[in-house]
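Enquirer: Fold the stuff below for me.
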Amino acid sequence: MKLPVMMAAAIALTAATPALADHHSSATIVEAAVESPQHETLVAAVKAAGLAETLSGDGPFTVFAPTDAAFNELPEGTVPTLLKPENEGTLRSVLTYHVVPGKVTAAELIGMIEDNDGSAALKTVQGSTLVASLSGGNVILTDAKGGTATVVATDIKASNGVIHATDAVSMPG
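Expert: Sure thing, here's the model as predicted:
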């Protein structure tokens, strides 16, 4: 394992979002997201999908949380359409695709990638797989449709898991 590279990547990613890195670990994943000024769209989506109670539960969960900027990159009208009550099932599928059972820290994820010849398959709560890999010291998630998201902040601790912020919304197949 390339520990110096791994540590440098984790430190750099956490430093990129100091408001999240300073979060207190006594809050749940949902409370941590509510406190983040970069995850307002995610919080609204979690509430619209009826997932707030689940993600406030015991867990543990690892959440790859798209930032507001990530949601803004979706085609125009996508977010308002997903937030409509009649699309709750689709929204729930998209959101649970960003959740992995268990607590996976950045160091553990990088170790999994390195131990598996450069990529790690992550089974999501939604049921599909996200593939994590490294590129230029960054963790990259490749979704079922071939889209990629870069992890931009890591190891945001919560009482019921950990959050890693991403710069794109991953889409299930």
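
Enquirer: alpha carbons only for contacts and neighbour counts from here, please
Expert: Will do.

Enquirer: tell me what the top strand by length along the chain is packed against?
Expert: Taking DSSP state E as the criterion, the chain has its longest strand at strand 148-158. Counting contacts by 3 or more Cα pairs under 8 Å, 6 or more residues apart in numbering; DSSP states H and E, strand 148-158 packs against helix 3-15, helix 18-21, strand 138-142, strand 161-166.

Enquirer: between the ones you listed, which one is nearest to residue 72?
Expert: Closest approach to residue 72 among these is made by strand 161-166 (12.7 Å; Cα to Cα).

Enquirer: got the angle between that closest one and strand 138-142?
Expert: 90 degrees (axes from the mean of the first three to the mean of the last three Cα atoms, to 10 degrees).

Enquirer: so how far is strand 161-166 off the chain centroid?
Expert: Distance of strand 161-166 from the chain centroid (Cα atoms, centre = their mean, to the nearest Å) equals 5 Å.

Enquirer: How far does the strand or helix carrying residue 46 sit from its chain's centre?
Expert: For residue 46, the enclosing helix or strand under DSSP states H and E is helix 40-48. Distance, stretch centre to chain centre, for helix 40-48: 13 Å (Cα atoms, centre = their mean).

Enquirer: run this one through as well so I can compare:
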Amino acid sequence: MSPIRLLLSAVLIASMGATPLAAQDSSASATKTVVVQGDLVDTLKLSGQFTTLVAGIDATNLAGLLRTNKNLTVFAPTDAAFAAMPAGELARLQADKAAMQRFVLHHVINAPFESVRIKGAKGQVPSGAGDTILIDGSDEAGALKVDGAKIIQADVRTGSGLLHVVDKVLIHGEGAVDPPAEPAPAPAPTTATP
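Expert: Got it, this is the predicted structure:
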């Protein structure tokens, strides 16, 4: 490529406000930056990249809770994260309102949980669904994770709570460490009759 073409390409990219693809993080390249636009629900809706999550919030009547409780933290999977779910899993959730509500509430913590609390830490925190979420900020490269999903935009402080954008849906059990189940009792010995 001639130096003039290279310079023109650089000017064009700079004028569009974009960075070259090679400089972008692959997980964040498909996600636009979330800008606060009111409360948690309005911010999610107006962003345009959380339509599946917003539909789940609306279908389970959780919008009021997310609009009024200012102490919540929501880990918000993008539409691309939902598209990566196993085939049929989203349809199963959409058909079962109670399961969808538990699923959405698994993405919520009933406390402000800034990224500085995650950095360098690893452990369980209770979710709004009554189970736990594994918070993992122990990565030496600085990646922050929750239930194995990477936080791709942290600390979006909305009018009604804190929002972290994640690259995968949070599935209880992925990376979570629950107490071991009680061992099953050993079967009673049987005696064979000749």
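
Enquirer: how close does the helix holding residue 46 of the first structure sit to the second structure?
Expert: On superposition with the second structure, the mean distance recorded for helix 40-48 of the first structure (mean Cα distance after the TM-score superposition for the first structure) is 0.8 Å.

Enquirer: Please indicate which of the helices and strands packed on strand 148-158 of the first structure has the most neighbours on average?
Expert: strand 161-166 (a mean of 26; mean count of other Cα atoms under 10 Å).

Enquirer: got the angle for that strand vs helix 3-15?
Expert: Here the directions of strand 161-166 of the first structure and helix 3-15 differ by 80 degrees (the same axes, to 10 degrees).

Enquirer: which residues in the second structure does strand 161-166 of the first structure align to?
Expert: Taken onto the second structure by TM-score structural alignment, strand 161-166 of the first structure occupies residues 161-166 there.

Enquirer: what about that stretch, how far off from the first structure?
Expert: Stretch 161-166 of the second structure sits 0.5 Å off on average (mean Cα distance after the TM-score superposition for the first structure).

Enquirer: Helices along the second structure, start to end?
Expert: Remark: helices assigned in the second structure by DSSP state H are 3-15, 40-47, 51-59, 63-68, 79-83, 89-95, 97-105, 115-118.

Enquirer: Can you say which of the helices and strands packed on strand 148-158 of the first structure is nearest to residue 60 of the first structure?
Expert: strand 161-166 (4.6 Å).

Enquirer: Now tell me what touches stretch 121-129 of the first structure from outside.
Expert: Residues outside stretch 121-129 of the first structure that contact it (Cα atoms under 8 Å, 6 or more residues apart in numbering): 93-94, 96-101, 130-132, 143-144, 172-173.

Enquirer: give me that answer again for 6 Å
Expert: 93, 96-97, 99-100, 130-131 (Cα atoms under 6 Å, 6 or more residues apart in numbering).

Enquirer: Same check on stretch 20-33 of the first structure?
Expert: By Cα under 6 Å, 6+ apart, stretch 20-33 of the first structure touches 14, 39, 56, 156-160.

Enquirer: ends of it, how far apart?
Expert: 9 Å (Cα to Cα, to the nearest Å).

Enquirer: for stretch 60-70 of the first structure, same thing?
Expert: Stretch 60-70 of the first structure: ends 24 Å apart by Cα to Cα.

Enquirer: In the first structure, which residue is most central in space?
Expert: Residue closest to the average C-alpha location in the first structure (Cα atoms, centre = their mean): residue 64, at 0.7 Å.

Enquirer: residues in contact with the counterpart of it in the second structure?
Expert: Mapped onto the second structure by TM-score structural alignment, residue 64 of the first structure lines up with residue 75. Residues in contact with residue 75 of the second structure (Cα under 6 Å, 6+ apart) are 107, 164-165.
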